[in-house]
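Student: My questions are about this predicted structure, shown below with the sequence.
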Amino acid sequence: MVHVSNHNQVFNFETVDDLYRFLTYSEKRVPLISAHRGGPAADYPENAIETFQRIAYKTPAIIECDIALTKDSALVLMHDETLQRTTTGKGRVGRHTLEELQELNLKDVDGKVTKYKIPTLEETLLWGVGKVIFTLDVKRNVPYRLVIDAIRKAKAEAYVVVITYSADQAAVVHNLAPELMISASIRSAEDLIRLNDRDVPDTRIVAFVGTSPIDKKVTDLLHQHGILCILGTIGNLDRQAMQRGEQVYAEFIENGADILSTDRPLEAAKSLDYYIRKRGLSSPYIN
């Protein structure tokens, strides 16, 4: 079991209804960062609880992390299908038991071995209550049902969003767990219609609008439906902010993004913090 120190509560979600309200668009909404793969840095590996804690100490954050399946059907946090890049192990994740994986150590972004271990989804969810909101990227070959069972077992419905990549996947998750929030890819009005046609309600959706500058028509439409927009700044847009200055992150918010999924969470958070204070924004759900 991972032992990390506890710290003050960041989010106050008593019930899943609180999460729905928090993730519904209004002009007074507080923009947020989403730390891609949990916000790895030197000495802090991706998909590690200690890395999530480092971010959560510094800013209210959504933690995006990746769910993989072991040989003995345990759910662990791991992005790649193989172990080499991020751990001291070799071979495919799915060919190892949980016990074997727990012998390994995680590597940081520079390939340096750390003392940190591969966390299970269960211990991650139990750690996260009150501290972060999770968006769970369920890897191929991992049944949604197993992930939903783990969320329910940890009573984590009020601080978890499940990522889907198509209207069909969104419908599968919604049918299995109508109470859960879903991140759905929406780049056009047609994408929203496809979700509505499959009976996925607007109140359960946050929209991933892509990784390139936003189409204002799309974000305006989504906002009219009460849907928050996640812009992926990972890649080009993060590089743009590095070149032009961190205020670029606030410009993305001005242009219609509500959440920035970024590889530079602390830099983006600083820019958003300035934006939030300048506009006097606050939420009853953030301490």
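Tutor: Structure received.
Student: C-alpha from now on. contacts and neighbour counts both.
Tutor: Will do.
Student: what's the single longest strand in the protein?
Tutor: strand 61-69 (DSSP state E).
Student: Who are the packing partners of the next helix or strand after that one?
Tutor: Using DSSP states H and E, the next helix or strand after strand 61-69 towards the C-terminus is strand 75-77. In terms of contacts (3 or more CA pairs under 8 Å, 6 or more residues apart in numbering; DSSP states H and E), strand 75-77 is packed against strand 61-69, helix 121-128.
Student: got another, please set it beside the one above:
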Amino acid sequence: MNTKYFTIIAFMLFVSGVFSTHAQNRLDFLLNTLKDGGKSDYVMIFAHRGDWRNAPENSLQAYKSCIDAGFDGIEIDVQMTKDSIIVMMHDQTIDRTTTGTGKVSDYTWAELKDLKLKSPIGVITRQRIPTFDEVLELAKGRILIQVDKWQPIKEKVIEVAKRHGCLEQIILRGTTDSKHIAKTYGKLLDGVNYIPVLVCKGEGDDEKLDDFMDNIKTSVISLSFTRDDFPVIDRAKEIKDRGFRIWYNSLWAEFNGGHDDEMAMDDPENSYGWLLKKRANIIFSDHPFLLDAYLKKIGRR
């Protein structure tokens, strides 16, 4: 082996090792932070459908933008094709976001893969519908992945995530009680980050919260509320003191009593600031760049 060839091989091995170490360090940070019970001031950002304001929703471009920005998680929507390939699509149909029409489940992957995605204002782009496999390879070791619409295809989601070695990066959320979870999923959720969501109603909220904290293996509790005066919201300090991070959804008013991303554009203190006063340390946002700038300004990232 000549010296030049040996040098090239050595350099390639070195670069590969650097990237691998960086990815592992990043994943360690994400998982340690997710499970630290909110002991640090760091607020995690999860981007709804990726950076969909600047790229087609649920596109690789939208996800890569979030990875490059250093966000902590992306939310993805999954549907399954006629030939059992998981693809990224919020709706059951492809009409709204692609150049095609009809149900995802009526198409094979070969029939879908050449369609083009549309931008948020309906402009046809060069982006294509990604598969779950492609998203996992893009995100591996780099960002957490909250999978939405997972219940109908739960076994397949877990199978694919395991195959790519990404199971610990996956986050699944649900609103059901501990007995239903145990009966429905059994050991299927082992190794996955499962987050229970308390949809506040005003009655029965305390009992549901106690069930989540006492009986579900999780590091995060999520609260969703149409009004900001539900008494259970004032238990946020207790939730944190019990060792859970608290996840709030800032997408639109029905999830946060009006303290949403739209309000944050003009009045961030009464939007993101209000959520932080209620002990938020994970925020699920439609405006992740706006949220990131605000959190950095106040020293929370």
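Tutor: Looks like it arrived, so ask away. Quantities reported herein were computed from a predicted structural model and do not represent experimental measurements.
Student: could the helices and strands packed on strand 75-77 of the first structure go into JSON lines alongside distance to Leu228 of the first structure?
Tutor: As requested, those are exported to JSON lines (distance: least, CA to CA, whole Å):
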{"stretch": "strand 61-69", "distance to Leu228 of the first structure": "13"}
{"stretch": "helix 121-128", "distance to Leu228 of the first structure": "22"}
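Student: Just name the most buried of those.
Tutor: Of all these, strand 61-69 carries the top mean neighbour count, a mean of 25, counting by mean count of other CA atoms under 10 Å.
Student: With the second structure overlaid, how far apart is that strand on average?
Tutor: When the second structure is superposed, strand 61-69 of the first structure averages 1.0 Å from its matched positions, counting by mean CA distance after the TM-score superposition for the first structure.
Student: so that strand matches what in the second structure?
Tutor: Aligned by TM-score structural alignment, strand 61-69 of the first structure falls on residues 72-80 of the second structure.
Student: hmm, who's touching the matching stretch?
Tutor: 30, 44-50, 58, 63, 66, 86-90, 92, 104-105, 132, 143-150, 153 (CA atoms under 8 Å, 6 or more residues apart in numbering).
Student: Over to stretch 162-169 of the second structure?
Tutor: Against stretch 162-169 of the second structure from outside (CA under 8 Å, 6+ apart): 27, 31, 133, 136-137, 140-141, 143-145, 158, 161, 191-193.
Student: and with 10 Å instead?
Tutor: If you take CA atoms under 10 Å, 6 or more residues apart in numbering as the criterion, stretch 162-169 of the second structure is touched by 27, 30-31, 73, 133-134, 136-137, 139-146, 156-161, 170, 189-193.
Student: Which of those residues fall within helices?
Tutor: Among those, the members found in helices (DSSP state H) are 27, 30-31, 133-134, 136-137, 139, 156-161.
Student: Quick check: the farthest pair among these?
Tutor: Pairwise distances among those were taken by CA to CA; the largest, 24.5 Å, belongs to Leu30 and Lys156.
Student: Between these two, point out the one with more neighbours.
Tutor: Leu30 (20 against 16; other CA atoms under 10 Å).
Student: Just the strands from the second structure, written as ranges.
Tutor: According to DSSP E, the strands that the second structure contains are 44-47, 73-80, 86-88, 116-118, 124-128, 144-148, 170-174, 193-199, 220-224, 245-249, 282-285.
Student: So what angle separates the directions of the longest one and strand 144-148?
Tutor: For strand 73-80 of the second structure against strand 144-148, the angle by axes from the mean of the first three to the mean of the last three CA atoms, to 10 degrees is 40 degrees.
Student: Between helix 132-139 and strand 73-80 of the second structure, find me the angle.
Tutor: Using the same axes, to 10 degrees, the inter-axis angle of strand 73-80 of the second structure relative to helix 132-139 is 160 degrees.
Student: Tell me how many other residues surround Ile85 of the second structure.
Tutor: Going by other CA under 10 Å, the residues that sit close to Ile85 of the second structure add up to 18.
Student: check contacts around the nearest residue to it once chain neighbours are set aside.
Tutor: If the residues on either side of it in the chain are set aside, Ile85 of the second structure comes closest to Trp109, at 6.5 Å by CA to CA, 6 or more residues apart in numbering. Applying CA under 10 Å, 6+ apart to Trp109 of the second structure gives the contacts 80-87, 129, 131.
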